[in-house]
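J.: pasting the sequence and the predicted model now:
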Amino acid sequence: MVRPTTKPSLMADADSNYQKLNQLIDSMTEKELSIVFDFSDDDRKKEAHWGRDKNLRDVLVHLYEWHQLVLNWVVANMKGEDRSFLPAPYNWKTYGVMNVAFFEKHQNTSLDQSKEMFEKSHQDVLKLADTFTNEELFTKGTYKWVGGSTLGSYFASATASHYDWAMKKIKAHIKNCKGIKN
């Protein structure tokens, strides 16, 4: 997937992948929803997230929490509060530990709740992104607190790119389920 470089492409990609993700979720059978995600037999799936997320809820709350990171970071910095994207004590070397904390935080969240949270946070992220101009989103150096990247790249990472990640994981799970006998 090519990263968006304009506001219209950011908004379109986020919406398109959101729709595709929801269509994929809606297509899942009861069997696919009830079987635990297990990728341990696939040597190509070594990244920590393949072992972390055990079901659709875990994937959706992960997306929700990354939406919250963007929302909280942008809103705070726009108010003049100096805030890092990743909350303390995490950094880009330890964000995997943060993702596990998100996973643990939501073990009592229901699938229905996770769907509602994800839907609302997706809308909130797009609403916030829409308040910025194309230049504010995609010109480096516009906001000192963004660092050497662009603000739009953070919105893209939390939406379209992350939804692509989620779809790959869900599709792999569905494929695994097809090989499981009732």
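T.: Happy to help now that I have it. For clarity, every value in this text was computed on a predicted model and none was experimentally measured.
J.: please make it C-alpha for all contacts and neighbour counts, starting now.
T.: Noted.
J.: work out which residue lies at the spatial centre of this protein.
T.: residue 63 (3.2 Å; CA atoms, centre = their mean).
J.: what packs against the helix or strand hosting it?
T.: Residue 63 belongs to helix 56-78 when assigned by DSSP states H and E. Of the remaining helices and strands, those touching helix 56-78 by 3 or more CA pairs under 8 Å, 6 or more residues apart in numbering; DSSP states H and E are helix 95-105, helix 111-130, helix 162-178.
J.: then this one, side by side with the first:
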Amino acid sequence: MAKPTSKEDLLKEIDTERKKLEDFLAAIPADTMTHKKVVGEWTTKDVISHLIAWEQMVILWVKSGYEGKVFPVPAEGFKWSELPALNDKIFRDHKDEPLDVVVMQKFHDSHRQIVDLLKSLPEKDLFTPGLQKWQNKNMLIAYFKSSTSSHYLWARKEISRGLKG
């Protein structure tokens, strides 16, 4: 995937990758989603919970930044160099949530929330490096891409590989 050069480009990319992921997930039986390990200890349901958690973190960072609040990034008690530990915490925090109501409903709600937030932001803000203190010198668009379209593609590939293995 190329680097998006506009908000509209990213929204199209998000829509394309999300549709591919949802179509792919629709073909997986529920018991396979909750019992077959596809990425280390993670089942498909756990991968979905991981996607939700990262979308929600980006939403929190962006909203907090616009409200002038300082929030620990990537998460309380974690540095960027500790992402494997953070991802493990996300897994442990959500592994017992039921697939149908909790995880799948959150999956759809979270997607709608992050897309709505992206749509609400001025395009210039998305491409301004370090607009908010927590971003360092990165652009907001990079955080949106990594937690949506790039993450959806990663999930689809990893789950597919895990189901075959």
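T.: Right, received. Where do you want to start? Bear in mind that the values here come from a model prediction, so they are computed numbers and not experimental data.
J.: just give the TM-score of the two.
T.: Overlay of the two chains. TM-score (TM-score structural alignment, normalised by the length of the second structure): 0.91; 164 aligned residues with a CA RMSD of 1.7 Å.
J.: now do the residue mapped onto residue 98 of the second structure from the first structure: how many residues are near it, please.
T.: Matched across to the first structure, residue 98 of the second structure falls on residue 110, judged by TM-score structural alignment. Neighbours of residue 110 of the first structure under the rule other CA atoms under 10 Å: 13.
J.: next one: residue 161 of the first structure
T.: Neighbours of residue 161 of the first structure using other CA under 10 Å come to 21.
J.: any figure for the gap between it and residue 49 of the first structure?
T.: 15 Å (CA to CA, to the nearest Å).
J.: about what we covered before: where in the second structure does the helix holding residue 63 of the first structure align, residue-wise?
T.: With TM-score structural alignment as the criterion, helix 56-78 of the first structure aligns to 44-66.
J.: mean per-residue distance, that stretch versus the first structure.
T.: Its matched residues in the first structure lie on average 0.7 Å from stretch 44-66 of the second structure after superposition (mean CA distance after the TM-score superposition for the first structure).
J.: can you list the neighbours in contact with that stretch?
T.: 32-34, 36-39, 70-71, 73-75, 87, 90-91, 94-95, 99, 103, 106-107, 110-111, 113-114, 117, 132-134, 143-144, 147-148, 151-152, 155, 159 (CA atoms under 8 Å, 6 or more residues apart in numbering).
J.: how about 6 Å then?
T.: 33, 34, 107, 132, 147 (CA atoms under 6 Å, 6 or more residues apart in numbering).
J.: you'd agree residue 70 of the second structure is in a strand?
T.: No. Secondary structure of residue 70 of the second structure (DSSP: H, G, I helix; E, B strand; the rest coil): coil, not part of a strand.
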